[in-house]
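S.K.: this is a predicted model, with the sequence first.
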Amino acid sequence: MTAPVEPPPLPATFRPTSTRIVLLTVGTVMLVVLCWISVALDTLNTGERVSFIVTALVFFGVLALLSRPKVVADEDGVTVVNLTSRRRLEWAEILRVNLRPGDAWVFLDLSDGTTLPALGIQPGIGRDRAIRDARALSALAESRGTGAPRR
């Protein structure tokens, strides 16, 4: 059994920083390269140049969207920001924070009987950090809400 985790000071933001850095770096490089190509190639007409730039912006937009997930904990509750949605939860609504082996991200068991994925804590690149973040969020939920004790 692991030792109890001390809740972090609030406000606390949990996000997959390494993944975010990689996505935004790749997006920026692709944007610059495709825009440079559109300007550098003399054989392209205006429509083709515009299509290169629009394609670069679309790629960057998708990668920026993929880098969006985070979980923000404050005194009043938690805001879960996933790819295309944002949901505000009161501490009492969070019963348990789950990160099981093989899970792609944390799942929050809620008092209404549903489960909410929290993509802001994902073990993809930084497994140890994701486990620490999940334990910290669980400690916050236990200390601030009606969260059930961890198993």
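M.R.: Looks like it arrived, so ask away.
S.K.: from now on I want contacts and neighbour counts done on CA atoms only, so please keep to that.
M.R.: Will do.
S.K.: part of a strand, is R87?
M.R.: Yes - R87: assigned to a strand according to DSSP: H, G, I helix; E, B strand; the rest coil.
S.K.: show me where the protein has helices.
M.R.: For the chain, the helices defined by DSSP state H occupy 17-40, 46-66, 127-144.
S.K.: among those helices, show me which one is buried the most.
M.R.: helix 127-144 (a mean of 20; mean count of other C-alpha atoms under 10 Å).
S.K.: from the contact counts, what lies against that one?
M.R.: strand 94-98 (3 or more C-alpha pairs under 8 Å, 6 or more residues apart in numbering; DSSP states H and E).
S.K.: okay, pairing it with this:
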Amino acid sequence: MNDWDVEIRPHLTPYFAYGAAALILAAHVAVGVLLKVGSTGVIFQTADQVAIALLGAVIASVVLLFARPRLRVGAQGIAVRNLLTYRLIPWSEVVDVSFHRGARWARVDLADDEYVPVLAIQAVDKDRAVAAMNTIRGLLERYKGINSR
């Protein structure tokens, strides 16, 4: 049932997310290891060192959510996965897929001026974003039988 015509992911953002998460985790582990080095007047326990490293792991995990966005398009509709949400939008609900001037990412336009942001197609990806929008518009025309903007 989950046969998709196309799957789109952001190109640059995951690299930044992976790099930032690795840097955050490494910094917290380093601080945790160095916590007992030298005397600052405060007595740190091993539990404090572990807690700082675990805090780094939690923060890094949150940063990794930025590598999660994905857009899938197929006969059943448009599936949008953003940082925390997933939504399958059937073609009957889709009005258009647009990328407004000055916006950071695309969106799926729904009835009543509602929309679902699509973080998988981002302005920072430039030509890849243009190609992705052209692909999505072609599939929109194919499945909806309309000419999108």
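M.R.: Here it is on my side, so go on. Just so we're clear, the structure is a prediction, and the values are computed from it rather than from any experiment.
S.K.: quick check: TM-score for this pair?
M.R.: Once superposed, the chains reach a TM-score of 0.81 (TM-score structural alignment, normalised by the length of structure 2), with 141 aligned residues with a C-alpha RMSD of 2.2 Å.
S.K.: for T84 of structure 1, find the nearest of the helices of structure 1.
M.R.: helix 46-66 (7.7 Å; C-alpha to C-alpha).
S.K.: distance from the closest one to structure 2 after superposition?
M.R.: By mean C-alpha distance after the TM-score superposition for structure 1, the fitted helix 46-66 of structure 1 averages 1.6 Å away from its aligned residues in structure 2.
S.K.: which residues does that helix contact?
M.R.: 20, 23-24, 27-28, 30-31, 34-35, 37-39, 83-84 (C-alpha atoms under 8 Å, 6 or more residues apart in numbering).
S.K.: can I get these in a markdown table with distance to R150 of structure 1?
M.R.: Output for the contacts of helix 46-66 of structure 1, formatted as a markdown table (distance: C-alpha to C-alpha, whole Å):
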| residue | distance to R150 of structure 1 |
| --- | --- |
| R20 | 29 |
| L23 | 33 |
| L24 | 35 |
| G27 | 39 |
| T28 | 41 |
| M30 | 43 |
| L31 | 44 |
| L34 | 49 |
| C35 | 51 |
| I37 | 54 |
| S38 | 55 |
| V39 | 57 |
| L83 | 27 |
| T84 | 29 |
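S.K.: so which of the helices of structure 1 gets nearest W105 of structure 1?
M.R.: Of the helices of structure 1, nearest to W105 of structure 1 by C-alpha to C-alpha is helix 127-144, at 8.4 Å.
S.K.: I'm done for today, thanks for sticking with me.
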